[in-house]
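Chemist: Predicted model and sequence follow; I will ask about them next.
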Amino acid sequence: MTEAPITAVLFDMDGLIFDTERSYRQAWHYAAKEQGFELDDALYLSMIGMPRTQSEPKLARALGPGLDLPRYRQQRDAHFRQLQRQGIPFQAGFEPLFQRLTACQIPTALVTSSRMVDVEENFAQRPYLSQFATTVTCEQVQRGKPDPEPYQLACQRLRLAPAQCLVVEDSNNGIRSGLAAGCRTAMVPDLQAPDSDVQAQVHHLLDSLEQLLPTLADQFEPGRLG
């Protein structure tokens, strides 16, 4: 059976569009050290792609009852904001890819585990946020990635079947979410290498966003990319 052509592209944000994951990692480690903890990097990497409603309880269980979570949250977020104000760059290939999709009138969605305030801060002074057909943030779903709900909601808003939508992610949890929603998937790893289950199931594994259109151009509707 022939697969339906790709009709829309659904983007994660942190680590895929923006080079934010290194700043997040620095902020998470900083806040842990402020309370005398050493945050295991493997623990941090396992939480990439999760909303804070899932990652913070996981952190608290790992570090134990001595962690003051509200204080940790405040210090982590303040440190990240300080880094964010210095400017967080786009990942290589995002701007020409997004501009091409927009010029060809291919719908796009932003599907992120971050809050809307973080989305708006990252895209401040940049023209792209309003060009997404829809944006799904952690406040808009009950269950975040790796649950399929975020990508299911994006597909519903676009009025497209999941099989018509390409999910582009940098994290294992994000790819699991897209797969569970029934979408096509492409992983562009950033800090996190693909786990064995993800590597076995992901449709495309790319080195950068610059490879996406050259690799997948024939899977879009004929003539759609010009």
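Modeler: That came through, no problem. Numbering: from 1, shown residues only.
Chemist: use CA for all of it now, contacts and neighbours both
Modeler: OK.
Chemist: Going along the chain from the longest helix belonging to the chain, find the next helix or strand for me.
Modeler: In the chain, ranked by residue count with DSSP state H as the criterion, the top helix is helix 69-85. For helix 69-85, the following helix or strand on the C-terminal side (DSSP states H and E) is helix 94-103.
Chemist: quick one: buried residues of that next one?
Modeler: Within helix 94-103, the residues that qualify as buried by neighbour count (16 or more other CA atoms under 10 Å) are 94, 97, 98, 101, 102.
Chemist: want to compare, so here's the second one:
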Amino acid sequence: MNKSAIDAVLFDLDGVLIDSGPAHLESWRRLAMELGIAITDDQFKSTFGRQNRDVIPMLFGPGNDPERMHEWSERKEAYYRELIADRVPIFVGATGLVRACHRAGMKCAIGSSGHPKNIALAVAALRIETEISVVVSGQDVSAGKPDPQVFLLGAERLGVSAARCAVIEDAPAGIAAALNAGMTAIAVASEHPREHLNRAHLIVDRLSDLTPARIGGAAQQRWS
């Protein structure tokens, strides 16, 4: 396989294209304070890449009914959007990489555990509406990362086989999801140390280190 055989790139959003970690932490803490619960940084980091339906039991304990969990989730995401509404924290090189992949003939998609409104806000701020052909959110799938559903559905909607897709991720759960989908997994060490991402086919320190050629090269090495 060579770089021309990578037909699509699926981008995670949080921690890859936007530096949303601080706003997510603050919004979870705001909700937790209302519920009389404290959240540590380590607890928060353990939730990266996961859907709220999985995060809430991790942070607030099991046994909450689905209706209550949905209300908490919607409240938390509303807090998050309030925090970033005036300035979405875009990573250096994010818009440029998506556009470069598109120019190179690679179809581009977002595969995120996030809320559809969060994704729409970020895509607009990144100014990549033209380049992104498909968006898959946490509400489109029944199981979150490391289950591969989000990426497999993205590939299906793009009309591209999993073997010809590359995934850009920042979290161990996301890397596992990409591998479980049979895709080339590329990790950006923006939130996690490299040793936690070492299952990826390629690890870079920052998004601006990536180019379409490096993405294709990771796939080529995988299959060589």
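Modeler: In hand now; what should we look at? Small disclaimer: the values here were computed from a predicted structure and weren't measured.
Chemist: Need the TM-score between these chains.
Modeler: Here the TM-score for the pair of chains, by TM-score structural alignment, normalised by the length of the second structure, is 0.84; 217 aligned residues with a CA RMSD of 2.9 Å.
Chemist: ok, and for the longest helix of the first structure, which residues are buried?
Modeler: Quick answer for helix 69-85 of the first structure (16+ other CA under 10 Å): 69, 72, 73, 75, 76, 79, 80, 81, 83, 84.
Chemist: list the contacts for residue 195 of the second structure?
Modeler: Residue 195 of the second structure makes contact with no residue, according to CA atoms under 8 Å, 6 or more residues apart in numbering.
Chemist: Nearest to residue 189 of the first structure, out of the buried residues of helix 94-103 of the first structure: which one, please.
Modeler: residue 94 (14.0 Å; CA to CA).
Chemist: is it true that the closest one touches residue 209?
Modeler: Yes - using CA atoms under 8 Å, residue 94 of the first structure is in contact with residue 209, at 6.1 Å.
Chemist: Kindly present the buried residues of helix 94-103 of the first structure as a markdown table, with separate columns for distance to residue 4 of the first structure.
Modeler: Shown next, in a markdown table, are the buried residues of helix 94-103 of the first structure (distance: CA to CA, whole Å):
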| residue | distance to residue 4 of the first structure |
| --- | --- |
| 94 | 25 |
| 97 | 21 |
| 98 | 22 |
| 101 | 18 |
| 102 | 21 |
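Chemist: I'd like to know which of these is nearest to residue 194 of the first structure.
Modeler: Among these, residue 94 lies closest to residue 194 of the first structure (CA to CA), at 20.5 Å.
Chemist: All the helices of the second structure, in order from the start?
Modeler: Using DSSP H, helices in the second structure cover 21-35, 41-45, 52-60, 66-84, 94-103, 116-126, 149-158, 172-180, 212-223.
Chemist: what about the ones you listed, which gets the closest to residue 1 of the second structure?
Modeler: Using CA to CA, those put helix 212-223 closest to residue 1 of the second structure, at 5.2 Å.
Chemist: Can you mark which positions in the closest one are buried?
Modeler: Neighbour counts over helix 212-223 of the second structure (16+ other CA under 10 Å) mark 212, 215, 216, 217, 218, 219, 220 as buried.
Chemist: Residue 165 of the second structure: which of the residues you listed is nearest?
Modeler: Comparing the buried residues of helix 212-223 of the second structure against residue 165 of the second structure with CA to CA places residue 219 closest, at 8.8 Å.
Chemist: Just give the number of residues close to residue 129 of the first structure.
Modeler: 17 (other CA atoms under 10 Å).
Chemist: Quick check: nearest residue in space to the residue in the second structure that it lines up against, chain neighbours excluded?
Modeler: Under the alignment (TM-score structural alignment), residue 129 of the first structure pairs with residue 129 of the second structure. For residue 129 of the second structure, the nearest residue in space outside its immediate sequence neighbours is residue 123; the separation is 6.2 Å by CA to CA, 6 or more residues apart in numbering.
Chemist: Great, nothing more from me.
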